[in-house]
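*Asks:* my questions are about this predicted structure, shown below with the sequence.
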Amino acid sequence: MNPSTDSSSVAILHELFGYKAYRGAQAEIVAHVIGGGDALVLMPTGGGKSLCYQMPAIMRHRAGRGVAVVVSPLIALMHDQVGALEVAGVHAAFINSTLTLDETQRIEGEMLSGRLVLLYVAPERLTTPLMLRQLDSLRERGLLSLFAIDEAHCVSQWGHDFRAEYQALNVLHERYPGVPRIALTATADDLTRADVIERLALTEARVFISSFDRPNIRYTVVEKADARRQLLHFIHDEHEGDAGIIYCQSRRKVDETADWLDRQGINALPYHAGLAAEVRRSHQDRFLRDEGVVMVATIAFGMGIDKPDVRFVAHLDLPKNIEAYYQETGRAGRDGQPADAWMAYGLADVVNQRRMIDESPAVEAFKRSQRGKLDALLSLAEAHDCRRVRLLAYFGEASVA
């Protein structure tokens, strides 16, 4: 990107999003993708990943390059991203199962006309014959701007959130070799990173790795005694009236914990896939809109949720591995202000996680990898030295502490 283009990009950034400058590696990433380059971006939650594809999409659209297609794994994430873009004056839409046939066809028309700046779709929707034919039409008319693959760690069988439908996304490289692709994730160790590069055919892509350090987050791990009471004391002592997220492993535990906290005077709501869609949407809206709401949830909640003032993330059950722990705790303190990551764990958690690994139908190599990841998480939980140093070391980063 030449200096004039760079100043134009910053001016548009300020005009649409209110930021006076890019942060960290954002400017370099944006310039690279605007210029047609492929990229793999590893950036912590709250680091501004979305701008790394939204700004190239906006700039390339203004240059007549048409529509950017964003692969997104969750409906809630699509709704939030599209809503925020439309408020900013950027024409965006999503296609997913919440739409009627008429609504879907209207958005497809907007896409095919090239008027849309960004279109969000799930991976399984993107690879349908109809969608691929529509993308072919856009490419033939020079109106296919770029592909952004969000939560790219989902493509890796070694990652903490594997989704088989992501592995079909290598069709983008094969079918649209001239269209730039940017894959983004907040969590990927060396093995997962290499797998993402291989499976998405990003061997020629530039890799941008931001620091994984979140210095505003304090990490605390306690041994379980009476976990609910320990959690209640933590909230009362440290975060009375603050917004927070509490993660539990099962839907039943989510419901019981939310109900118990509510009876203790905490404004708590449950969130999991077993609740009706309208209940989940209502609870999510209250969490985003109201002050001091505590969401008790399974890991189904949080991905792509842009609430900057979450003051704590608590775990009542041990996560699967450090990647999951890092991504979930990273939802705290996105505004840069002090926040807490609090976890209670016990021997039963470890036994349960090992049992799930041993009884899974996965191949032995995968089980061995998962056991190793669990062992790394246990070392982090039981550490007597600085947990931040250990967390950063896991991702191959030396701490300056």
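*Replies:* Sure thing, it's come through. Model, not experiment: these values are computed from the prediction.

*Asks:* when you work out contacts or count neighbours from here on, use the C-alpha atoms and nothing else.
*Replies:* Fine.

*Asks:* now the helices for the stretch 151-300 of the chain?
*Replies:* When secondary structure is read from DSSP state H, counting those that start in this stretch, the stretch 151-300 of the chain shows helices at 171-175, 190-199, 227-238, 251-263, 277-289.

*Asks:* report the buried residues of the shortest one.
*Replies:* I take that to be helix 171-175. Leu172, His173 (16 or more other CA atoms under 10 Å).

*Asks:* what's it packed up against?
*Replies:* Using 3 or more CA pairs under 8 Å, 6 or more residues apart in numbering; DSSP states H and E, no helix or strand is in contact with helix 171-175.

*Asks:* so what touches it?
*Replies:* The set of residues external to helix 171-175 that reach it, using CA atoms under 8 Å, 6 or more residues apart in numbering, is Thr127, Leu200, Ala201.

*Asks:* ok, the second one - contacts?
*Replies:* Yep, that's Leu200 we're talking about. So, once contact is read as CA under 8 Å, 6+ apart, Leu200 ends up touching Val155, Gln167, Leu169, Asn170, His173.

*Asks:* by neighbours, which of those residues wins?
*Replies:* Highest neighbour count within the contacts of Leu200: Val155, with 26 neighbours (other CA atoms under 10 Å).

*Asks:* which one is it nearest to, not counting chain neighbours?
*Replies:* Of all residues not flanking Val155 in the chain, Tyr166 sits nearest, at 4.8 Å (CA to CA, 6 or more residues apart in numbering).

*Asks:* tell me the contacts of the one you found?
*Replies:* Contacts of Tyr166 by CA under 8 Å, 6+ apart are Pro123, Glu124, Cys154, Val155.

*Asks:* how close does it get to Ala152?
*Replies:* According to CA to CA, to the nearest Å, Tyr166 and Ala152 sit 8 Å apart.

*Asks:* and if you look at Val30?
*Replies:* 18 Å.

*Asks:* would you reformat the contacts of Tyr166 as CSV and include distance to Ala76?
*Replies:* Listed next are these as CSV, based on distance: CA to CA, whole Å:
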residue, distance to Ala76
Pro123, 15
Glu124, 16
Cys154, 17
Val155, 20
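
*Asks:* Arg214: which of those is nearest?
*Replies:* Nearest to Arg214 among these is Cys154, at 22.6 Å by CA to CA.

*Asks:* that closest one and Leu232, how far apart?
*Replies:* 34 Å.

*Asks:* pasting the second one now:
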Amino acid sequence: MTRALDILNHTFGYDAFRPPQDEIIDTLIKGGDALVLMPTGGGKSLCYQIPALARPGCGVVISPLIALMQDQVSAMQELGVRASFLNSTLDLASVQSVEQALLDNELDLLYIAPERLVQGRTLQLLSQAQIALFAIDEAHCVSQWGHDFRADYLQLSLLHQEFPQVPRIALTATADERTRAEIIERLQLEEAQQFIAGFDRPNIRYRITLKQNARQQLLRFLKQEHPSDAGIVYCLSRRKTEEIASWLCQQGFTALPYHAGLPTEVRAEHQARFLREEGIIVVATIAFGMGIDKPDVRFVAHLDLPKTVEAYYQETGRAGRDGETANAWMVYGLQDVIKLRQMMANSQGNEAFKRVEQHRLNAMLGLCEITSCRRQTLLGYFGDELADPCGNCDTCLEPVATWDGTEAARMALSAAYRTGQRFGVNHLIDVLRGSETDKVIQCDHHRLPTFGVGKSLDKNQWSSVFRQLVARGYLRVDVEGYGALQLESHCRALLRDEETLHLRRDTLKKVVKQQTKTALPEDIDVALWEALRACRRELADEQGVPPYVIFNNNTLQEMCYQIPQSLSEFGSLSGVGERKLDKYGADFLRVINQHLSS
């Protein structure tokens, strides 16, 4: 570990490991296998980068998105690490050059997409080279029960078969117990040490609210809290991503759409701009985000309900990788649930798969509807415990008001039953409120005992009742019956007067007044901060890399506090390794000295 600590200090510019990084790195250096679950921003990459540098040979990283390899390799090269990649973007001459460098032992890290790794040519190449380790990033992709399943990952068990002496590390930020078990089985990691570092991201504020006017809610959120910040807005459909991106541009933001239907070169351009420019908002489907290594994403917003808690956690985890405060903000409604369940019903999965997906959607909806601490529920889903409420989610900051909804719930269930369990929520509300619509009259539902019994509640209140009954398992949505609501067996105790039910009282919530936009400490020299940022931006443009690859915000803030006057003092800053000291030290010292003399 002396060698590992030396690499951490001199190459990466950090003083000490974060537990359990040291244990993981020690395991790999000694030739053991590891399964690592660590939250986004927790330092997973160092767990394979440092052993790859410490062990003889080249570390091979299996990464699911070729679009990100260039940025990952550029970041390593900036540190003086001999890194490269093999993917379909390279021409034949470039491929041959990288392959020869590997055979000549001139590479420390090589990034390869899974579909390329399993080709006979690649396996033959690797068999002739000295391999330090195999790192399987985003390992949850191997699980057919996971939320980002990739068929190419199923063949990665061959690494154990073809290279039994080479240590392997599988890494992910999101995997429940079932997914972890499948990762172990499919990658043949039964003998691997497991490192579960916890899932909590305390710097992220989780906020979920009822969808009422999604665009205006989003606009208010952005203008009041993130007027110039980088962020991601997730939508369910490709069409919606383009519409929202265009609309945000009209509102004065710089917003770019991203979805799988866009041309490859457009997606690559939008991703590159997001990584390298400041203040860009990407409006995307779930096609965007895996492996995104941008530390200063200040918010992730969802305009539609994610399908699973895993997807929600993974997507929100792209905010605040630098450890600074960030927002995970979402609006949702019953129509989201109906749409997702229709998508599940029409999927190609077998019945067992659909049942698991239904269970996961119910868990996601349950997270939305709870009145207790969201973080405790979120962590509990992954088997991680938080003893006390977090104090940094909406239900902690603004405790939810509840009301005795027992009688209203019985009316709603009765209306669904007496209309034959063949109608959606809007028709049932019309029946309960006594609205003599054409459909109510045509179906003779104005003669039912439940007609007009719910006039004391308005449409929004009844919609809230039905949504919560679905979330709590009293009603289900029949996706084949155009969203008809049907009774679940769970409702019997409530109908028999054996149970009472308290529901959350939905109101249009005000945006939390406390700013979560990254704020500078009160005692920092803002003029120097801006000058250092300008220097970083200029260097990043020259190198064609994102600004954070030069130095992250924490290192810039330390420059403002420490005011280094020499290369020796500059080299002692956190995040400044030998390579970056030689490459950038003089430029930043010049900016500091100019500021002091102005």
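*Replies:* On my side now, so go ahead. Note that the structure is a prediction, hence the values are computed from the model and not measured.

*Asks:* which among the contacts of Tyr166 of the first structure count as buried?
*Replies:* Pro123, Cys154, Val155.

*Asks:* tell me which residue of the second structure lines up with the first one.
*Replies:* Read it as Pro123 of the first structure. By TM-score structural alignment, Pro123 of the first structure lines up with Pro114 in the second structure.

*Asks:* ditto for Ala348 of the first structure
*Replies:* Using TM-score structural alignment, Ala348 of the first structure pairs with Gln335 in the second structure.

*Asks:* also Tyr22 of the first structure?
*Replies:* Under the alignment (TM-score structural alignment), Tyr22 of the first structure pairs with Phe17 in the second structure.

*Asks:* ok, now which ones touch its match?
*Replies:* Counted by CA under 8 Å, 6+ apart, Phe17 of the second structure has contacts Leu5, Leu8.

*Asks:* now it: how far from Cys47 of the second structure?
*Replies:* Using CA to CA, Phe17 of the second structure is found at 10 Å from Cys47 of the second structure.

*Asks:* check Ile62 of the second structure too.
*Replies:* Applying CA to CA, the value for Ile62 of the second structure to Cys47 of the second structure is 14 Å.

*Asks:* with Ala101 of the second structure instead?
*Replies:* 24 Å.

*Asks:* I'd say Gln337 of the first structure and Asn216 touch.
*Replies:* Yes. With contact defined as CA atoms under 8 Å, Gln337 of the first structure reaches Asn216; the gap is 6.1 Å.

*Asks:* need the helices for the stretch 301-401 of the first structure, in chain order.
*Replies:* Along the stretch 301-401 of the first structure, counting by DSSP H, counting those that start in this stretch, helices occupy 322-329, 347-359, 364-382, 387-394.

*Asks:* spit out the contact partners of the residue sitting nearest the centre point of the second structure.
*Replies:* Geometric centre of the second structure, nearest residue: Glu315, 2.0 Å, by CA atoms, centre = their mean. Contacts for Glu315 of the second structure (CA under 8 Å, 6+ apart) come out as Gly289, Val300.

*Asks:* run the last query once more with 7 Å
*Replies:* Taking CA atoms under 7 Å, 6 or more residues apart in numbering, we find Glu315 of the second structure in contact with no residue.

*Asks:* counterpart of it over in the first structure?
*Replies:* Using TM-score structural alignment, the partner of Glu315 of the second structure in the first structure is Glu328.

*Asks:* same thing with Ile183 of the second structure?
*Replies:* Using TM-score structural alignment, Ile183 of the second structure pairs with Val196 in the first structure.

*Asks:* okay but that match is in contact with Gln157, surely?
*Replies:* No. In this structure Val196 of the first structure lies outside contact range of Gln157 using CA atoms under 7 Å: 9.3 Å.

*Asks:* these two: who's more crowded?
*Replies:* Val196 (25 against 18).

*Asks:* what about that one, distance to His32 of the first structure?
*Replies:* 19 Å.

*Asks:* can you count the residues close to the aligned residue in the first structure for Gln128 of the second structure?
*Replies:* Mapped onto the first structure by TM-score structural alignment, Gln128 of the second structure lines up with Ser137. By other CA under 10 Å, 14 other residues sit near Ser137 of the first structure.

*Asks:* and Ser137 of the first structure, what element?
*Replies:* helix 129-140 (DSSP states H and E).

*Asks:* corresponding residues in the first structure for the helix or strand Phe570 of the second structure falls within?
*Replies:* Assigned by DSSP H and E, Phe570 of the second structure belongs to helix 567-571. Mapped onto the first structure using TM-score structural alignment, helix 567-571 of the second structure spans no residues at all.

*Asks:* following that helix in sequence, what is the next regular element?
*Replies:* helix 578-597.

*Asks:* residues contacting that next one, please?
*Replies:* His10, Thr11, Leu79, Gly80, Leu528, Ala531, Leu532, Gln565, Leu567, Phe570, Gly571.

*Asks:* want to try a markdown table for the residues you listed, with neighbour count and secondary structure as columns?
*Replies:* Below are the contacts of helix 578-597 of the second structure laid out as a markdown table (neighbours: other CA atoms under 10 Å; DSSP: H, G, I helix; E, B strand; the rest coil):
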| residue | neighbour count | secondary structure |
| --- | --- | --- |
| His10 | 19 | helix |
| Thr11 | 21 | coil |
| Leu79 | 22 | coil |
| Gly80 | 16 | coil |
| Leu528 | 20 | helix |
| Ala531 | 16 | helix |
| Leu532 | 24 | helix |
| Gln565 | 12 | coil |
| Leu567 | 15 | helix |
| Phe570 | 22 | helix |
| Gly571 | 20 | helix |
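
*Asks:* and which of those is nearest Arg298 of the second structure?
*Replies:* For the contacts of helix 578-597 of the second structure, the closest approach to Arg298 of the second structure (CA to CA) belongs to Leu532, at 20.0 Å.

*Asks:* Leu556 of the second structure versus the closest one, what's the distance?
*Replies:* Counting by CA to CA, the gap from Leu532 of the second structure to Leu556 of the second structure is 7 Å.

*Asks:* over to Met364 of the second structure?
*Replies:* Separation of Met364 of the second structure from Leu556 of the second structure (CA to CA): 38 Å.

*Asks:* and what of Gln335 of the second structure?
*Replies:* Applying CA to CA, the value for Gln335 of the second structure to Leu556 of the second structure is 45 Å.
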